[in-house]
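J.: Sequence and predicted structure below; questions after.
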Amino acid sequence: MPLQSRHFTQPKRNAQLEQCLVSDPAHVTPGSQGDHVSLIQQSLNKLRDLPGGEDFRLTVSGRYDPETSAAVLEFKTKRNIVAPQRQNKAANVVGRMTIAALDEEMLALEQRQSAGKVDIRPPHGSLRGECDMNGFSRRRLARHGDSGNWTLISDKVPVHQMIPLGLTRTLRLSYDAPGDLQLVSDDPTIALVVDLQREAGADRRYLATILGRRAGTTDLAYFVGGIRRGLIRIPVRARSSFHLNAVYLGPSSSVDDFKGYAMNVFNWINLILTPQTNLLCLPITIRVEPRISYRGGPTFAIDPDRPLFILKNAEQPPPGEQAVTWRDLERFHQTTGVTLFYGRNLRALDESTVGENLNGTRLCWAPLRSRVGLSHRALVVRGAHEILHALGAEHIVTGENDNYVMTWAPTPKSWIIPSETLIDI
């Protein structure tokens, strides 16, 4: 009989594991590499969601390393998986009996989980959107391709799973299986469930209040009717902060109309970014620089009605156009935070908005006009997008990304910052 679980057969069957099920020479042994090894590692990790299952927590590397070898041996020893007439004890290889046993347990897990999905959402607030069970992993994006629709790859939970250190976050959990809900932290020194109660007037819906006790990541296991259904991974983050220095590149006579832009970027960051990441933008300074130098030469008055090209240091400006390099901008930078340069006609040679971390500094720029006619709110979001670049965040490219601040082209809907995009800050 071929493999049956969705884990081993969807989105497609793995030929090496199917062969392993029927052929002794196709055994998977230490030193093997490939997608079939990744599937084995993932299945071993999933065992903890079964009653009495092992908690291996293997790194899914696709390499049959010593850690994987030890986990396979423990799995087989516990179940007395021994080849008759050839062995008197379990071996650290995945053969016919082992892959069949893993497939059987994955099928049992899938049947249990399909009986009761748990949906986690906040009871209030402006945070929106969803991400996968592990946050939003760049490693996972690379594995499935930048254009992949990640929402179809695994179960989803909302992105706002960050718990501020020393504070609480309340989540709404709803489910469709019979029985009461239980929620247990695997490490209560990191996060503790301080309250779990039915929501008034709602059937099979609970409000869970989680306290962040120590910076780190914890797994909350949820049980329905005494059966473990799965895990919610929640990071607890300590408060960190940065100072924002906004520099308007243009004549003083035209800055009044644009001072509000910098304040709106500042307010937007603290309204949206801080609740999702516990990163606080400190009060800003707003400066006006009507004159600037090019490659350290004499200063010139900035003409706001002509493009001002922001060049990477080796680039050359179009003939006759005003320009400035990143090195020219460095002298305006305050090393305690991020410096945002903005103006009416800032451009790059490729006509894109650019945010960079230059030589260890945190500089970025954003235009106040767009050829595609972006609204003022979209321009504010774009400014915040560039600030996040300067803090170390990278672009996200997926099939469904309209809500994400770190898309290539942020829009007014870009409110969500998946947790792992800020891992380098």
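T.: Received, thanks. Residues are numbered from 1 along each chain as shown.

J.: can we go C-alpha only for contacts and neighbour counts from here?
T.: Will do.

J.: For burial, what's the neighbour tally of residue 267?
T.: 16 (other C-alpha atoms under 10 Å).

J.: what about the closest residue to residue 363 other than its chain neighbours, helix or strand, and which?
T.: Nearest residue to residue 363 in three dimensions, chain neighbours excluded: residue 339, at 5.1 Å (C-alpha to C-alpha, 6 or more residues apart in numbering). Residue 339 is part of strand 337-343, with elements assigned from DSSP states H and E.

J.: next SSE after that strand?
T.: From strand 337-343 onward toward the C-terminus, using DSSP H and E, the following helix or strand is strand 346-347.

J.: Show me what that following strand is packed against.
T.: Using 3 or more C-alpha pairs under 8 Å, 6 or more residues apart in numbering; DSSP states H and E, the elements in contact with strand 346-347 are strand 308-311, strand 363-367.

J.: Single out the most deeply packed of those.
T.: strand 363-367 (a mean of 26; mean count of other C-alpha atoms under 10 Å).

J.: after it comes which helix or strand?
T.: Read in the C-terminal direction, the helix or strand following strand 363-367 is helix 376-391, with elements assigned using DSSP H and E.

J.: buried residues in the longest helix along the chain?
T.: Taking DSSP state H as the criterion, the chain has its longest helix at helix 96-114. Of the residues in helix 96-114, 96-103, 105-107, 109, 112-113 count as buried by neighbour count, 16 or more other C-alpha atoms under 10 Å.

J.: now those in TSV, with distance to residue 121?
T.: Converted to TSV, those look like this (distance: C-alpha to C-alpha, whole Å):
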residue	distance to residue 121
96	42
97	41
98	38
99	37
100	37
101	36
102	33
103	32
105	30
106	27
107	28
109	24
112	22
113	19
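
J.: another structure for you, compare them:
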Amino acid sequence: MSDLFSAAGLEKDVPGPLADRLRPRRLDEVAGQEHLLGPEGALTRLVAAGSLGSLIFWGPPGTGKTTVARLLANETKLAFVQISAIFSGVAELKKVFEEARARRRLGQGSLLFVDEIHRFNRAQQDSFLPVMEDGTVTLIGATTENPSFELNAALLSRARVLVFHALSEEAIEKLLARAEAIEGRPLPLDEEARITLRRMADGDGRAALTLAEEVWRAAREGEIFSPATLVQVAQRRAPIYDKAQEGHYNLISALHKAVRGSDPNAALYYLARMFEGGEDRLFIARRVVRMAVEDIGLADPQALLIANAAKDAYDFLGSPEGELAIAEAVVYVATAPKSNAVYRAFKQATALAKEHGSLMPPKIILNAPTKLMKNEGYGSGYRYDHDEPDAFSGQDYWPEILGPQTIYEPTSRGFEREINKRLDYWARLRKERNG
């Protein structure tokens, strides 16, 4: 159908999206990727050398990955072929490879750009290896996901990963200025609304231009939008956050480390980011419980109770009220005294148990339910602690081969100060009573 419109000369009268009309025609027009395209940029050096090699472009949406790939094909005189892993299967890949081989026989190289390459399965990714190795295609794969997790090691070993950054507000502003120049009119925004629009774009150049188009369409004659009006008109674009992929892991890691670092303000910020991105609230609540046991431990035994209570409160209340319970728990664990003494002690105890296998406990602490066991000395000499002075016998409970070990060493923070006092007291009694 598109070809029919083109043949009739009608398609040229239909204005395309602003993002397409502003698509750079040269590499030096690409905004926000100076580390790749500046005078000393990695891609600038590759183009100057006249050989690209296969590449993986990793970065968020709207940062110019497709545009740069197309312009690189022009710079290196390669035929540009674009496919998407979302819509392509094995049959289309075979066809693309055969066409590339035919071009190669005629002396024409091919730059194959694969969008969303991480969506291909392992076997499909492996199918690129032969045509990369024999030079049939120069592969450029684009992905928004961490290649280390999503791409085969064999594919990664044959390609260089280049990172595209989210556009800064300065780069977004340059795009908006170019849009105004092409449209021949300013955006109907006051200064604060313009700042809001740049932030709403969330580092995505395409999103910024789409928002600009929405503003021009919605504004009445002479109207200037405030931030509140802009948010209402644009219906607030959702944050770039894939709760099943890297954004999920990045933000939960940031939240956990902010709590561990006793920064409640940063912790609340990352919590809000995850809420805004639609993260599963119970996933967050479970992680807060983990923080309580892993990073606070017995320095504040209340932390685990509060974290569990927040999970139960969210289960009972749901959104949005239940989210406040999770926020309260996050602030509590962020401001609680920290100790990973039990965490370290448990790891050490586990290692000790694995190393020494099935050692028999001392017979004094074994029950003797049969006469034979009693005759063998099971339970003989056991002293019931509650009948001892201070409810403490001080007996040795360790396997004879190991002897007493010190595994748990409480800190001097929070409630563990009290635990330290008790352990010191019992150590003195044990020494006195056992010589």
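T.: Right, received. Where do you want to start? Note that this is a predicted model, so its numbers are computed, not measured.

J.: Need the TM-score between these chains.
T.: Here the superposed chains carry a TM-score of 0.25, computed using TM-score structural alignment, normalised by the length of structure 1; 190 aligned residues with a C-alpha RMSD of 7.8 Å.

J.: mind putting the helices and strands packed on strand 346-347 of structure 1 in a markdown table, distance to residue 301 of structure 1 included?
T.: Conversion of these to a markdown table gives the following (distance: least, C-alpha to C-alpha, whole Å):
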| stretch | distance to residue 301 of structure 1 |
| --- | --- |
| strand 308-311 | 11 |
| strand 363-367 | 18 |
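
J.: Compare these and give me the one nearest residue 171 of structure 1.
T.: Residue 171 of structure 1 lies closest to strand 363-367 among those, at 35.2 Å (C-alpha to C-alpha).

J.: what is the orientation angle of that closest one with helix 376-391?
T.: Using axes from the mean of the first three to the mean of the last three C-alpha atoms, to 10 degrees, the inter-axis angle of strand 363-367 of structure 1 relative to helix 376-391 is 160 degrees.

J.: tilt between strand 363-367 of structure 1 and strand 337-343?
T.: Comparing the axes of strand 363-367 of structure 1 and strand 337-343 via the same axes, to 10 degrees yields an angle of 30 degrees.

J.: What is strand 363-367 of structure 1 packed up against?
T.: Partner elements for strand 363-367 of structure 1 (3+ C-alpha pairs under 8 Å, 6+ apart): strand 337-343, strand 346-347, strand 355-356, helix 376-391.

J.: so which of those comes closest to residue 292 of structure 1?
T.: The minimum distance between residue 292 of structure 1 and these falls on strand 337-343, with 12.3 Å, by C-alpha to C-alpha.

J.: quick revisit: can I get the helices and strands packed on strand 363-367 of structure 1 in CSV with mean neighbour count and distance to residue 163 of structure 1?
T.: Formatted as CSV, the entries for these read as follows, by neighbours: other C-alpha atoms under 10 Å; distance: least, C-alpha to C-alpha, whole Å:
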stretch, mean neighbour count, distance to residue 163 of structure 1
strand 337-343, 24, 24
strand 346-347, 24, 38
strand 355-356, 22, 28
helix 376-391, 24, 20
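
J.: Let me have these in JSON lines, adding distance to residue 308 of structure 1 as columns.
T.: Converted to JSON lines, those look like this (distance: least, C-alpha to C-alpha, whole Å):
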{"stretch": "strand 337-343", "distance to residue 308 of structure 1": "9"}
{"stretch": "strand 346-347", "distance to residue 308 of structure 1": "5"}
{"stretch": "strand 355-356", "distance to residue 308 of structure 1": "16"}
{"stretch": "helix 376-391", "distance to residue 308 of structure 1": "17"}
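
J.: nearest to residue 323 of structure 1, of the ones you listed?
T.: With C-alpha to C-alpha as the measure, strand 346-347 is the member of those nearest residue 323 of structure 1 (9.1 Å).

J.: and the two most separated of the buried residues of helix 96-114 of structure 1?
T.: Spanning the widest gap among the buried residues of helix 96-114 of structure 1 are 96 and 113, at 26.0 Å by C-alpha to C-alpha.

J.: buried ones in the helix or strand harbouring residue 309 of structure 2?
T.: Per DSSP H and E: residue 309 of structure 2 is located in helix 302-317. Buried positions in helix 302-317 of structure 2, judged by neighbour count with 16+ other C-alpha under 10 Å: 302-304, 306-314.
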